[in-house]
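S.K.: model this:
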Amino acid sequence: MITLTRLNGKTFTLNAIYIEQIEAFPDTTITLTNGKKFVVRESVEDVVVLVKNFYKHISIIGLPRDLEGLEDEK
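M.R.: Predicted coordinates:
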């Protein structure tokens, strides 16, 4: 899950697995796989970093940073 900020300043948590695309119109708009859209204060680049970190945390891409190097010790 990633925490984002709506344009009105309220934060919410989004399951990043359901993100289909992220665009700037110029506000950052996130479209989910079900077609629902969210407009957020964070930049496209910031959202991409949050998503990548989430994927790493749940081990979809690479190992979590705190576990890197431990694989070699096994």
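S.K.: every contact and neighbour count from this point should use C-alpha atoms.
M.R.: Noted.
S.K.: quick one: secondary structure of the spatially most central residue of the chain?
M.R.: Nearest to the geometric centre of the chain sits Val51, at 2.5 Å (CA atoms, centre = their mean). Of the three states, Val51 takes helix under DSSP: H, G, I helix; E, B strand; the rest coil.
S.K.: I'd like the structure of this one too, to check against the first:
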Amino acid sequence: MIELHKLSTQREPFQLNCDLIERVDASPDCHVTLTSGQRIAVTESVDEVVAKIRAWRVDVLSRALRLAR
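M.R.: Coordinates of the predicted model:
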């Protein structure tokens, strides 16, 4: 799961399962669209969201490789 922040007055953090992300758009604010069709406006940029997803996947794969040994 990655931590993002909702685009609201409180900018509250939330954890999101990366496997539920369908796409990430900038229009002009960054919106994460889930496989359910729900859209969430976040404070992070598209590049930041993609970097968090990449880092999470690298971590998961590296842990799996360590366990396989």
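S.K.: which position in the second structure pairs with the residue nearest to the centre of the first structure?
M.R.: In the second structure, Val51 of the first structure lines up with Ile53, judged by TM-score structural alignment.
S.K.: my read: Leu7 of the first structure touches Val40, true?
M.R.: Yes: the criterion here is CA atoms under 8 Å, and Leu7 of the first structure meets it with Val40 at 5.6 Å.
S.K.: picking that back up, okay, now the closest residue to the residue nearest to the centre of the first structure other than its chain neighbours: neighbour count?
M.R.: With sequence-adjacent residues excluded and distances taken as CA to CA, 6 or more residues apart in numbering, Val51 of the first structure is closest to Ala16, at 6.0 Å. For Ala16 of the first structure, the neighbour count with other CA atoms under 10 Å is 19.
S.K.: residues contacting Ala16 of the first structure?
M.R.: By CA atoms under 8 Å, 6 or more residues apart in numbering, the contact list for Ala16 of the first structure reads 1-2, 51, 54.
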